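Enquirer: my questions concern the predicted model and sequence given below.
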Amino acid sequence: METNWIIISDLILRGMAIGAIVATALVLISHSRSRGTSSVAALGVCTVCYLLISAPTIMPIALQPVLVAGATLLPLALTWMATVQLTDDASQRRPVLVLALLTVVTAALIPFWPAMTPIRGILAIALYLGLIILALATDSDDLVIDRRRFRRGFLVAMGALGLIVSVVEASGLDANLPNWIYPLQASAILVLALLFAIWALEPVADEPIKRTVSKSRADLTERVEQVMRRGIWQREGLTIGAFAEELGVPEHQLRATINGEMGHRNFSTFINVARIKAAKELMNDPSRGRTTILEIAHEVGFASLGPFNKAFRAQTGSSPREYRNRD
């Protein structure tokens, strides 16, 4: 009797989670929201497949191959959606996307090559750890408020759940789970689905709202520009916290100003625009022809050549050396 009650509870919770996922996806698609709709739809489909195939009840045989395929693709779908939302930097997306692809490929090989099971488990654990680290590591540089809320809530929680499930599967503990685990798992996914819906369905105006910039915000914008002209960007390891301290304003106000009034989504990109502009001027100066690229990198605020090369290529499409040697 108790087992029947647990199974019924589990089915209700999974049905609610599927309903929340489908409703969210339909609203996003119908309103053409611009927050990575394709990746969200893929994640929704794969999550629904996982909810159905991982239920304690047996699914119809005809549906099982489709559900297994969708569930297998879940790590890749989650990673695709997460990287779209977390960062605009392709080099930050690439490592976790490669891990996700390897996780999916090894999972697909398990029916034909059972020895891949522990490898898939290790890759999945590394993937979800990587997503959590990416969400946390890029948080301080992000100036977009809703994206910061998203990484702190949904993505860290989803990564933690994926990590727990992967550890259980890799250790073989999933072979004989007690029945109460299933509704617990379904409850966790339902909470995540609701968290995502709250974030994704936040009202967005069809057109940008015309608003008058407050005098205090305009004053802060001018102060930011003044400090930039004085060369604060030349400081190695400059953080938004140090910038806010220099201005004597709360960090959240500075984030809102640089993002909302000056149009930058990442603090490092905002600073690097000034640094790369100065670097190009130095390279174009005939009197600085003997100055090495490393010396220029240090002069404009980079601690080493690697980050300088990366930032320079991101803004100009060429390496510093290619830029200097151009015709």
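Expert: Structure's in. What do you need?
Enquirer: all contacts plus neighbour counts: C-alpha atoms, from now on.
Expert: Noted.
Enquirer: max-length helix in the protein?
Expert: Scanning the chain for the longest helix, with DSSP state H as the assignment, gives helix 2-30.
Enquirer: who's in contact with the residue nearest the centre of the chain?
Expert: Central residue of the chain (CA atoms, centre = their mean): Leu86, 2.5 Å from the mean position. Taking CA atoms under 8 Å, 6 or more residues apart in numbering, we find Leu86 in contact with Leu134, Ala135, Thr138, Arg147, Arg151.
Enquirer: just confirm Leu192 contacts Met158, I think it does.
Expert: Yes: counting by CA atoms under 8 Å, Met158 is a contact partner of Leu192 at 6.9 Å.
Enquirer: got another one to weigh against that:
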Amino acid sequence: MTLLTLAVALFLSEASTRTGRYGAALTFAALLAEVAGLPFVQDRPVLDMALQIAGSASLPLFWLFARSWFDDDFRPGVTQMVWTLGYLGVSAAVIDGERGMHAPLQPLDGLLYLAGIALTIDALRYAWQNRASDLVEARRRARVAFVVIVTMVFLWTIGAEIVGRAFGGFAFAGVVGAIGMLLGIFGLALLLFGLRHRDMFAPVVPESALPLMISASPPPPPDLDEPLARALDMAMMQDRLYREPDLTIGAIAARLDVPEYRVRRLVNGRFGYRNISDYLNGLRVTEVCAALADPDQAEVPILTIAMDAGFGSLAVFNRSFKARQGETPSAYRRRHLETRPLSD
């Protein structure tokens, strides 16, 4: 419990970010689950049930935490709300029926396990994918460790609980599950503490690709990366390298003839971007905006303009454009073309 309390404090220190709030809620729910196992709580059925239901929120909160930590564009929507409330509803039904981990398996328990497995796998998927495009070095290193720790703990605790309930070894399952949970919490705490980074959870989403933005991390030494910054600027602004839809950090580094880590350090430390897609899409949106406001291109389809700028799909283009401009591409074009004669 002491470790969980410290973890709550750690995440509360990052409470200004969405990930920090999810992390604090996650660890607090896990703390309530531990409190529910205390003797004085079990003597109070109503309190015990309330704490168990609150503790069961740990898994969907863990899922939301992982999604928001490893995906800068994540915003919880209706789908995430349905999954979370559905999981809590099934958990409440299981708890209300007094079918805890010390009872034989029932069909509803199987549904709960399947939902938990689906949420965990989805969290691991978001932690693993797009590792190469992550510009926050501390978070990029954390992805692999996160996947390893969570997979081991999940297989350990869930496997022990299922086996124990299937074969009647409840005491053994409880001890093994508690050990696995303790090791998992300890491992994640060490991971987060060892990789403390003031920009780890920062929800930085640049509104424009043109201004330089200094992140919270110290910028790289000017004498090392100033020439690289000029070379990158030339490749993007003059050669329009960003127009390549499948452009990666590796391809940019190869074009500039430097190691990938120097490109990551420059784009994150100097320009303030947290992943390479944000950086490239910002440049693409800037080009699209100029084209949409150009009367000579008033008849050119918006999709054609977006594809020419390097966007690989309409969905990514619409999302990126609206996130930066606060309106749809068609509304942006209409507003600028309608007001153009007044400014001439």
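Expert: Noted; the coordinates are in hand. A quick note: this is a predicted structure, and the numbers were derived from the prediction, not measured.
Enquirer: one step back: which two from the contacts of Leu86 of the first structure end up farthest apart in space?
Expert: Spatial extent of the contacts of Leu86 of the first structure (CA to CA) is set by the pair Leu134 and Arg147 at 13.0 Å.
Enquirer: pick out whichever of those two has more residues nearby.
Expert: Leu134 (21 against 18; other CA atoms under 10 Å).
Enquirer: which residues sit in contact with the corresponding residue of the second structure for that one?
Expert: In the second structure, the residue matched to Leu134 of the first structure (TM-score structural alignment) is Tyr126. By CA under 8 Å, 6+ apart, the residues touching Tyr126 of the second structure are Ala66, Arg67, Phe70, Asp71.
Enquirer: the last one corresponds to which position in the first structure?
Expert: With TM-score structural alignment defining the correspondence, Asp71 of the second structure maps onto Thr87 in the first structure.
Enquirer: distance check, that match against Pro60 of the first structure.
Expert: Distance from Thr87 of the first structure to Pro60 of the first structure, counting by CA to CA, to the nearest Å: 40 Å.
Enquirer: same check on Trp80 of the first structure?
Expert: 29 Å.
Enquirer: neighbour-wise, which of these two wins?
Expert: Trp80 (21 against 8).
Enquirer: which residues touch the nearest residue to the more buried one once chain neighbours are set aside?
Expert: Take Trp80 of the first structure and drop its neighbours on the chain: the residue closest to it by CA to CA, 6 or more residues apart in numbering is Ser39, 6.1 Å away. Counting by CA under 8 Å, 6+ apart, Ser39 of the first structure touches Ala77, Leu78, Trp80, Met81, Val84.
Enquirer: which members of those residues are positioned in helices?
Expert: Those of these mapping onto helices are Ala77, Leu78, Trp80, Met81, Val84, per DSSP H.
Enquirer: name the nearest residue to the fourth one, ignoring sequence neighbours.
Expert: Think Met81 of the first structure. Per CA to CA, 6+ apart, closest to Met81 of the first structure is Ser39, 4.8 Å.
Enquirer: roughly how far apart are the corresponding residue of the second structure for the one you found and Asp109 of the second structure?
Expert: Ser39 of the first structure maps onto Tyr22 in the second structure when the alignment is built from TM-score structural alignment. For Tyr22 of the second structure, the distance to Asp109 of the second structure (CA to CA) stands at 26 Å.
Enquirer: what residues of stretch 239-251 of the second structure count as buried?
Expert: For stretch 239-251 of the second structure, the neighbour count (16 or more other CA atoms under 10 Å) marks Arg240, Leu241, Tyr242, Arg243, Pro245, Thr248, Ile249, Gly250 as buried.
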